[in-house]
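Peer 1: okay, predicted coordinates and the sequence, questions at the end:
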Amino acid sequence: MVAGWNIMFCLAVTLAFVTAENDSGKGVVKLSSGAELHGEQSQEGGTTAFYGIKYGTAGRFEHAKPNTDFAYLKDPNRVKQGYVCPHFPMNIPGFPTRKLDMNEDCLYLDVYVPPSDKEKAEARPVFFWIYGGGFKMGDKDMYNATILAKAIDAVVVTVNYRLSVFGFLSTGDEAAPGNWAISDLKVALNWTLDNIAAFGGDPKKITISGESAGGALTSALMLDDDVRHKVKAGIAFSGSILSGWAVVKDPKAIALTLAASLGCSNATTAEAVACLKGMQYEVLLNGTKALEDKTDKAQMGMHFTPVVDGSHIAKLPADILLERAAKEDKSSEENAGKLITGYLREDAAMFTLFIAPQALLDNATHNYSSALKMLTMHSIGMTKGKCPPDVVAKNAKAAFDFYKISESVTSDEALNAYHMIASDLMFGVSAMKESMMYANISEKANQMFLITFNPGFRRLGAFHFMEVLHLFRGVLDAMMKEKMSEAFTKTISDYVHQIVYNGHYDGPFFGREGNYQEIDQDSKVVNKKIEFAKTQLLEDMLHCRNT
């Protein structure tokens, strides 16, 4: 299957170069389909942006198909950047309020072309961005890449995909297999492969990447043999398909509960899906939010996420990686894209807002006991309430002992201790486990990173989304303002630049020794090794085993 795809891929690349009239630097691109796209050159950086390219179409609870109708481009009243997929938008402190034009016909992408270099005639690599937001919020328009494209000297593609119930509802059978959003991303990736040469991009050097839920979706895409042989690399920031929050185990029960709450018959999955299909999207969206709001906040209310559907995710993710490692013939691994995965030391700090928001107040004080209590509460959420409270409390205490947390810690040290261990539970252990499983496939299959740079923003440390703020500079600067770091911006941009050009970072692979790169407080990249004992401890905590 891979060999057949390679033949088609070479043909597509050839056709793209032959039939596309590439004048992207002047803001005009004509694709092989005949569609003519007009870009806008940014005042800052000289990047040319092509907004609102409709890559796909999809009915509700149906897999996406490539778009073939570009008549919308002639409509002078069209929404310039295309519609946003229905969701309840996230509120980012300091970020300007946006008017979002929502519609289920939302499968659009944007392409950002950096300034041309007359001395550099070859095509540039491509950075394909998948936004995060708990699988239930977000849109490409938040991530303006005019500055990023120039910083990493690559063509950047940002893409919309369906969210929440629209992107992930599943009944676990043929009525609604689910993973609609993953089908969106695959169609968008294929569009990029077929068309990016017209923008000066190299279809043989595509790096897919995302953060949080976007990182988990990147990780999920790399489970697909076709996808991983199409791309040069995948970068998963703070998200893995192996994370406990990334895959729903019993999607049917959730789907039927939602249907019943909205007055639908749920005698059969087919009846429930047919009823949900016929509703106005606002009614369905509000019903989904009401269902999520009833969930314990510590569990983050993530009902609609990827599922094992036998197609887009053929088996349990860990089983796919184990089978890959068990193969005797691994020659195909040489041409597969590498996975670079990692997280931030205080990734979980943002989620303290769900569990104990008062803990982040400037005048809030903490000690050993209060931090241990917060970790216990967080662990209950991570184990979805299925672990006896006494075992959770015992394991939390064991974690404090392992991390050498002293009972005489200062207030800030206590808060940081909780954030660090909670982050390892929520993001770190899955990154470590995934890295170990990839290393069993091949010594050079993957790399791992840990970001410990603390910008000094409130009491959040190296918090979730902080690296994204530094990659997508511009409007997003409004959140941290003067706390934005030019040094860290350069380091994280250089890190991504190396990966998109080479398929990996210029450092050791994870391998059997557990090598990783730390981006430290000085914005320097330092080579380190993980503690395998820590991984085991965290696994025991998540699986309710006595540590």
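Peer 2: Good, I have the coordinates. Note that the structure is predicted; figures quoted are calculated from it, not measured.
Peer 1: only C-alpha atoms for contact and neighbour calcs from this point on.
Peer 2: OK.
Peer 1: count the neighbours of the residue nearest to F70 when sequence neighbours are not counted for me.
Peer 2: Nearest residue to F70, sequence neighbours excluded (CA to CA, 6 or more residues apart in numbering): A35, at 6.4 Å. Counted with other CA atoms under 10 Å, residues neighbouring A35 total 15.
Peer 1: please report how far A35 lies from L73.
Peer 2: 8 Å (CA to CA, to the nearest Å).
Peer 1: one more: G27?
Peer 2: 15 Å.
Peer 1: second structure for comparison follows:
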Amino acid sequence: MERVTLKILFFMGIAILVSSSDPVVTTELGEIIGKTTTLPLDLLPYKDVHQYLGIPYAKAPVGERRFLKPEVLSNLIAPYDAKSHGAMCPQSTFGPIAVTMSEDCLFLNVYVPDQPSDKPSGHAVMVWIHGGGFREGAGSQYDGSFIAAYGNVIVVTINYRLGLFGFLSTGDKTVPGNAGLWDQRMALQWVHTHIESFGGDKGRVTVVGGSAGAISTMLQGFMPDNHGLFQRIITQSGSISMPVNDMEKDVKSDFKLIATTVGCLEDDISDIVACLRGKSVEDLLSGISPIAFSLNFSPIIDDDFLKINPQHISRLSESERLNEVEFFRSLDILSGFNAYEGVFFLPFMLLTNQIKDFTPSREEMSNQLVTNALSYLYKKQTFQNEITKLVEAQHTTWTNPSDSDNIRLQLVKIIGDGSFCVPAIEISRLHKQSTSSRNFMYHFTPNPSYRRLPMPSWLPGSTHADEVPFMFGSTEKVGVGEENAWELVLLTNMVTYWTNFIKSGDPNRPTAITPHWPEYNLETGDYLKLEKSMSNSSAGQYFYEEEANFWLHVFPDLVNAISKEDGSCDHDNYSNAANTFSFVIYTLIFGVVLGLSFFLY
């Protein structure tokens, strides 16, 4: 039963009693009733935040709408009770979840600071797109109250369809795919249309995302039809040139496998889709569970939302003018990554659960580990011995080459640089060519007391997603205890930098903060190092220049040269080798590790 019917039944049974203290917003869709939360923190001059939770931004994607683009919702049952989160989208889980799961899940949440806006035009707006490998997560897992109150911006968190429901494709017009990306775009259109009713400035909207959410944010930032919906983007540990999958994959094989597995053995594609639409959410999730992590549920080139493979966009832009790149360059961007991103993938690369006791030798690095790392970074590719030796030499601490601590950290660096770090540099370089828009980069390095995901104790610094609790102001998890007081300082500074950028396109203003964050530039590679102590945080130069030179030029050039010499490889397979990432491994890791973390941060 769809939400409208449920609402009608609800209003037939009882009348809503609205407290005089409940905030009410009047929109074109009708009245929306929220609630006020007071944050118990002395460091906040304004402690009250108005929360409007579980607002539907599209029609329920059920029945004939399953697997297709979202449809506009023209009105709400008014007054709409927005005091609790809506359901999260269907996904496989590995532990308890705090929010109901339902296919009727296209909800967003709005956090409005109870204080004057910084400009007469209204509050600047941050829209958060969550990560989770395009398979997991929900907007309700991220409380925007602290950012709203401390940074004086409106925060919007969204759901979008995931996995089978968000990224199934038949390879034709029957089910084109990318429904999850279209969900995100409709949420952005909703913000553009309605955020002024909440006191927001639709001319100052910043889309922010982490991991798969960062990739989503960047994909939205490369879609020219999004012009005017937002003016800035922030991407954290994710880049379209990674990417998380082969966006030109043969989706028909996955589609046929799914149909066979769940018992939709029909001859015609439209009949198979009709059969899939007739299955319950539970039957589909349980039916595909044995094969779930062999399926490529993620964005694809559909000639509608995505027309150019992001893996090739930097190279193509060198010889032709691309509308996607021109729109991207019109946006202000802030991007970066963490110190030890690669450790996130280490347990699966080694196929062992003894990572805490992992003490590799030089021989293991030479004979096995480098080869394993390359096989995880590059899909369906094998490399000559000369290539693996080159990578090993580049990633050896020559002052103490046999030390196991050095070896394991260099292995982590191979994985992290090839997947997250260098692709982020590549896209920032693409943005800075022929553009007057602002561009800022960061490197988050400290070893936090709280981690979103379980990590080995030998890790000396931050890994994947460690920055998220800091930028979200999760004071209940970060900065707890006297020994971790430094974290609270870093937290408030990061929120200031982020919300400054959201307001002005410059992390240094309007709220004064030190150290000064220099703008990224192609000649000097300026960036900000976010370290344990803000007194140690400082501006740096030539950010990842050596690593980018190796992975974007030296490595692929040598691979091409050797492949031409022995004739074993096609040149085009390696022309953008440094940007290719194994989807199977990525989704396996996100599916299991993020699932085991119960989506908490």
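Peer 2: Great, that's in hand. The model shown is predicted, which means the values in this text are computed figures rather than measured ones.
Peer 1: next, the TM-score between them, please.
Peer 2: Here the TM-score for the pair of chains, by TM-score structural alignment, normalised by the length of structure 1, is 0.83; 508 aligned residues with a CA RMSD of 3.4 Å.
Peer 1: related to what we said a few turns ago, show me what the residue nearest to F70 of structure 1 lines up with in structure 2.
Peer 2: Matched by TM-score structural alignment, A35 of structure 1 corresponds to E31 in structure 2.
Peer 1: centroid-wise, who is the farthest residue in structure 1?
Peer 2: Going by CA atoms, centre = their mean, the residue of structure 1 most distant from its centre is S408, 38.0 Å out.
Peer 1: please name the nearest non-neighbouring residue to that residue.
Peer 2: Here the residue nearest S408 of structure 1, using CA to CA, 6+ apart, is Y368, at 7.1 Å.
Peer 1: what lines up with that neighbour in structure 2?
Peer 2: Per TM-score structural alignment, Y368 of structure 1 is aligned with R362.
Peer 1: isn't its match right next to I407, touching?
Peer 2: Yes: R362 of structure 2 is within contact range of I407, at 7.1 Å (criterion: CA atoms under 8 Å).
Peer 1: quick one, which of the two is more surrounded?
Peer 2: Shown here are R362 of structure 2 and I407; by other CA under 10 Å, I407 has more neighbours (24 against 18).
Peer 1: so the helix or strand where that one lies matches what in structure 1?
Peer 2: According to DSSP states H and E, I407 of structure 2 maps onto helix 404-416. Counting by TM-score structural alignment, helix 404-416 of structure 2 lines up with residues 411-423 of structure 1.
Peer 1: quick one: the matching stretch to chain centroid distance?
Peer 2: With CA atoms, centre = their mean, to the nearest Å as the basis, stretch 411-423 of structure 1 stands 24 Å off its chain's centre.
Peer 1: equivalent analysis for stretch 47-60 of structure 1, please.
Peer 2: Per CA atoms, centre = their mean, the centroid offset for stretch 47-60 of structure 1 relative to its chain is 19 Å.
Peer 1: ditto for stretch 224-231 of structure 2
Peer 2: Counting by CA atoms, centre = their mean, stretch 224-231 of structure 2 comes out at 19 Å from the chain centroid.
Peer 1: quick check: end-to-end length of it?
Peer 2: 12 Å.
Peer 1: what comes up buried for that stretch?
Peer 2: P224, L229, F230, Q231 (16 or more other CA atoms under 10 Å).
Peer 1: repeat that for stretch 527-540 of structure 2.
Peer 2: Y527, L528, K529, L530, E531, K532, M534, S537, S538, A539, G540.
Peer 1: and the second one? What does it align with in structure 1?
Peer 2: Under the alignment (TM-score structural alignment), L528 of structure 2 maps onto Q517 of structure 1.
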